[in-house]
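Engineer: starting from these lines, generate the structure:
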Amino acid sequence: MNISKLVGFHRFALHSAKPRFFSTAVEETQQEENKWAYNHVEAKKGLFKPKHTVEEQIAYMKSKVYENSYQGLPVHKWYRRNLKGQAYIQPPPRMFCIEKTGKFRLNHACPVCRDEYLFFDYRNPALIEQFLAPGTDQPMDLLKSGLCRDQYIQLKAQLLKAREHGTLEFGIEFRAFDYKLWYENWQEQPELAAFHEHDEEIPLTRKSTKMEHIFQDEQIFFPIHNRERHRDWDEWWKRHDKFAKKAK
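Structural biologist: Purely as a prediction, here's the structure:
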C-alpha cells in the first residue's frame, strides 16, 4: 500500500470531520445570549431602557449570562468611576442616569442603570444585599457604591420596604419592657429600677443605659500625678536678662 495515499486519506478525514460536540455547545450559548441581553451596546445615550418584571430579573440573576458577566462578584465591583485626582476628593455623583422619558442621558451609566434587567425591588433582596455594608443591614457609602443619587434613594426606599415585608433580615434595637403590663403581681426590684431609669420623653436605647448601673464595682481612685517642678520659664528669662545686663 502506498504510504502517501494513506497519509492523504487521514488528512482528508480530519478536515472533513464535523465538530459535533463543539457545535452543540456553541448553539446552546447562542440560545442563552439570545434569551438574555448581554448589554453589548456601550453608547446608550438617547436610547430607551427596556422595562422588565421582577420575575425576569430574578431569572436573569440565576442565569449563566449573569454569572459570566459579573463572575460571582457584586455589581458595583466592576464599575470604575473616571475622575481626575485622588479618590477621596472626588465630586459627588450625578443626580440621575435616566431621564423621565426613559432615555439614557449619558453613555456610561451607574452599575444598576446600565444593566437593563437590574432595578431595586423589595421582592428581590439578592440585589439589595449587594449594596449593603459588610456585616450590617445599612446601605454602603454612596461614593463606594457608584450609584447615581436617584438609584441610591431607590435603594433606601426598597430596603425599608423589604424590612416591612420580611424579605430581608435585619437587627432590631434594644428594648426594655415594662412587665407590669403583663404581670399584675410584679414587684419592682431596686437594682432593675435603677438600671431602667431614664427620661420618659427620650426613647430607651442602648445609649441611654448608664455605666454605673452596669458596672457596680467600687471605682479605684489613683493618686494625682505630681506635676513637674522648676519649670517656670518666665522666671528663667527674667534671670537671664538680669545676668545679660551685668555681662555688658
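
Engineer: C-alpha only now, for contacts and for neighbours.
Structural biologist: Noted.

Engineer: who are the contact partners of the residue lying closest to residue 141 once chain neighbours are set aside?
Structural biologist: Closest residue to residue 141 apart from its sequence neighbours, by C-alpha to C-alpha, 6 or more residues apart in numbering: residue 133 at 7.9 Å. Residue 133 is in contact with 139, 140, 141, counting by C-alpha atoms under 8 Å, 6 or more residues apart in numbering.

Engineer: which stretches in the chain count as helices?
Structural biologist: Counting by DSSP state H, the chain has helices at residues 3-16, 20-35, 54-61, 64-70, 111-114, 125-129, 142-145, 149-165, 190-195, 211-214, 233-247.

Engineer: quick one: list the elements packing against the first one.
Structural biologist: The elements that helix 3-16 packs onto, with contact taken as 3 or more C-alpha pairs under 8 Å, 6 or more residues apart in numbering; DSSP states H and E, do not include any helix or strand.

Engineer: from the chain's centroid, how far away is that helix?
Structural biologist: Averaging C-alpha coordinates over helix 3-16 and over its chain gives two centres that are 61 Å apart (C-alpha atoms, centre = their mean, to the nearest Å).

Engineer: swap in the fifth one?
Structural biologist: Relative to the chain's own centre, helix 111-114 is displaced by 15 Å; criterion: C-alpha atoms, centre = their mean.

Engineer: contacting residues around it?
Structural biologist: Contacts for helix 111-114 (C-alpha under 8 Å, 6+ apart): 75, 76, 79, 97, 98, 108, 118, 119, 146, 147, 151.

Engineer: which parts of stretch 40-54 are buried?
Structural biologist: 44, 49, 54 (16 or more other C-alpha atoms under 10 Å).

Engineer: and the last one, how far is that from residue 147?
Structural biologist: Spelled out, it's residue 54. 20 Å (C-alpha to C-alpha, to the nearest Å).

Engineer: please give the structure of this sequence too, so both can be compared:
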Amino acid sequence: MFRAIRINACKQILQELVIPKAVQQRPLSVTCACLRRQEKREEEENVRDARKGREYNPADAETSKQYLQSKAYRDTYGDDPVWKFYRRNFRGHIAPDTRLTCVRKGVISTGNACPVCRDEYLCISYKNRDLLQQFLDPMTGEVLPSKVTGVCQKQHQRLLFEVAKAQDYGYIEKYFPLRKYNYSEYYKLAGLTKEILNAETEEMSENSV
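Structural biologist: From the prediction side, this is the model:
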C-alpha cells in the first residue's frame, strides 16, 4: 500500500517537472499576449536592421514644412515632439553623451538612429520654425540638452546654429533675461550725487514743456 502511494507521488512529481502547473493553468489570452509582444519585438528588430545601412537623403526645408502639416506626420508623432518617445540604448543608470553622428559617408551606420536622422523628412533649418520649437525649452527658450532629446552630437550642433540663425532672422523669438540695476551704486563712479541728477532731470523736463 505504501509502495503504491510512493509510486503515485513520484508520477505526480514527474508530471509537475515536465509540465509545470503555472503553464497548464495559464489562460489562453495571456499566452497570446506574450506571443504578440514577442512578434512585435521581432518586427521592431527587423525594422532596425533594415534601417541600418540605408542611404541617408534628407529632404529640403520646404518639403519638411509640408511634411509637418501632413496626415502621415500626425499619425506617426501626433501632437508630441519627435523626440518624446525615442529610447536610447545604453548600459547603467546614467545616460552617457549621445553618439557623434548616426550617418557616415552618406549611410546610416546604426540600427537605432537619433530622432532626426531616422526620419529623412525632418530637416533642421532656420526656415523650419515648427520643428525647431520642438527642441526649445518653453521657459527659457534655450535648446534642450542632447541627453534629453537623444539627438546625435552632429545634429545637436546644427540645432544650435540654426536656432541662433532663426532668432537673428526673426523666425523665433529671442528671450533676454530681466535684470534690475541699482543706479545709486554708480553715482560715485560718475562723480555725481543723487541731488544733482534729480535737478538735471527736472530741468530737462521743464525745457521740454
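
Engineer: turn the contacts of helix 111-114 of structure 1 into TSV, columns for distance to residue 240 of structure 1.
Structural biologist: Below are the contacts of helix 111-114 of structure 1 laid out as TSV (distance: C-alpha to C-alpha, whole Å):
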residue	distance to residue 240 of structure 1
75	71
76	68
79	68
97	72
98	76
108	72
118	78
119	77
146	64
147	67
151	71
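
Engineer: what's the closest of the residues you listed to residue 61 of structure 1?
Structural biologist: residue 118 (8.9 Å; C-alpha to C-alpha).

Engineer: for the closest one, grab the count of nearby residues.
Structural biologist: 21 (other C-alpha atoms under 10 Å).

Engineer: what residues does it make contact with?
Structural biologist: Neighbour list for residue 118 of structure 1: 57, 112 [criterion: C-alpha under 8 Å, 6+ apart].

Engineer: which bit of structure 1 covers stretch 135-149 of structure 2?
Structural biologist: Using TM-score structural alignment, stretch 135-149 of structure 2 lines up with residues 131-145 of structure 1.

Engineer: what residues sit buried inside that stretch?
Structural biologist: 131, 132, 137, 139, 143, 145.

Engineer: max pairwise distance over those residues: which two?
Structural biologist: It's 137 and 143 that sit farthest apart of these, by C-alpha to C-alpha, at 17.7 Å.

Engineer: which residues touch the residue mapped onto residue 171 of structure 2 from structure 1?
Structural biologist: In structure 1, the residue matched to residue 171 of structure 2 (TM-score structural alignment) is residue 167. Going by C-alpha under 8 Å, 6+ apart, residue 167 of structure 1 touches 122, 123, 125.

Engineer: number of residues surrounding the last one?
Structural biologist: Spelled out, that is residue 125 of structure 1. 18.

Engineer: surely it touches residue 162?
Structural biologist: Yes. At 7.3 Å, residue 125 of structure 1 and residue 162 qualify as touching, with contact defined as C-alpha atoms under 8 Å.

Engineer: mutual contacts of those two, please.
Structural biologist: Listed as contacting both residue 125 of structure 1 and residue 162 by C-alpha under 8 Å, 6+ apart are residue 168.

Engineer: residue 119 of structure 2 -> structure 1?
Structural biologist: That one, residue 119 of structure 2, aligns with residue 115 by TM-score structural alignment.

Engineer: residue 88 of structure 2 now?
Structural biologist: Aligning on TM-score structural alignment places residue 88 of structure 2 opposite residue 81 in structure 1.

Engineer: contact partners for the closest residue in space to its match that isn't next to it in sequence?
Structural biologist: In space, and not counting its chain neighbours, residue 81 of structure 1 is closest to residue 146: 7.2 Å by C-alpha to C-alpha, 6+ apart. By C-alpha under 8 Å, 6+ apart, residue 146 of structure 1 lies in contact with 76, 79, 80, 81, 93, 110, 111.

Engineer: quick one on the thing from earlier: which of the contacts of residue 133 of structure 1 does structure 2 keep?
Structural biologist: Contacts conserved in structure 2 for the contacts of residue 133 of structure 1, using both residues aligned by TM-score structural alignment, their matches' C-alpha atoms under 8 Å: 139, 140.

Engineer: which among the contacts of residue 133 of structure 1 gets closest to residue 173 of structure 1?
Structural biologist: Nearest member of those to residue 173 of structure 1, counting by C-alpha to C-alpha, is residue 139, at 17.3 Å.
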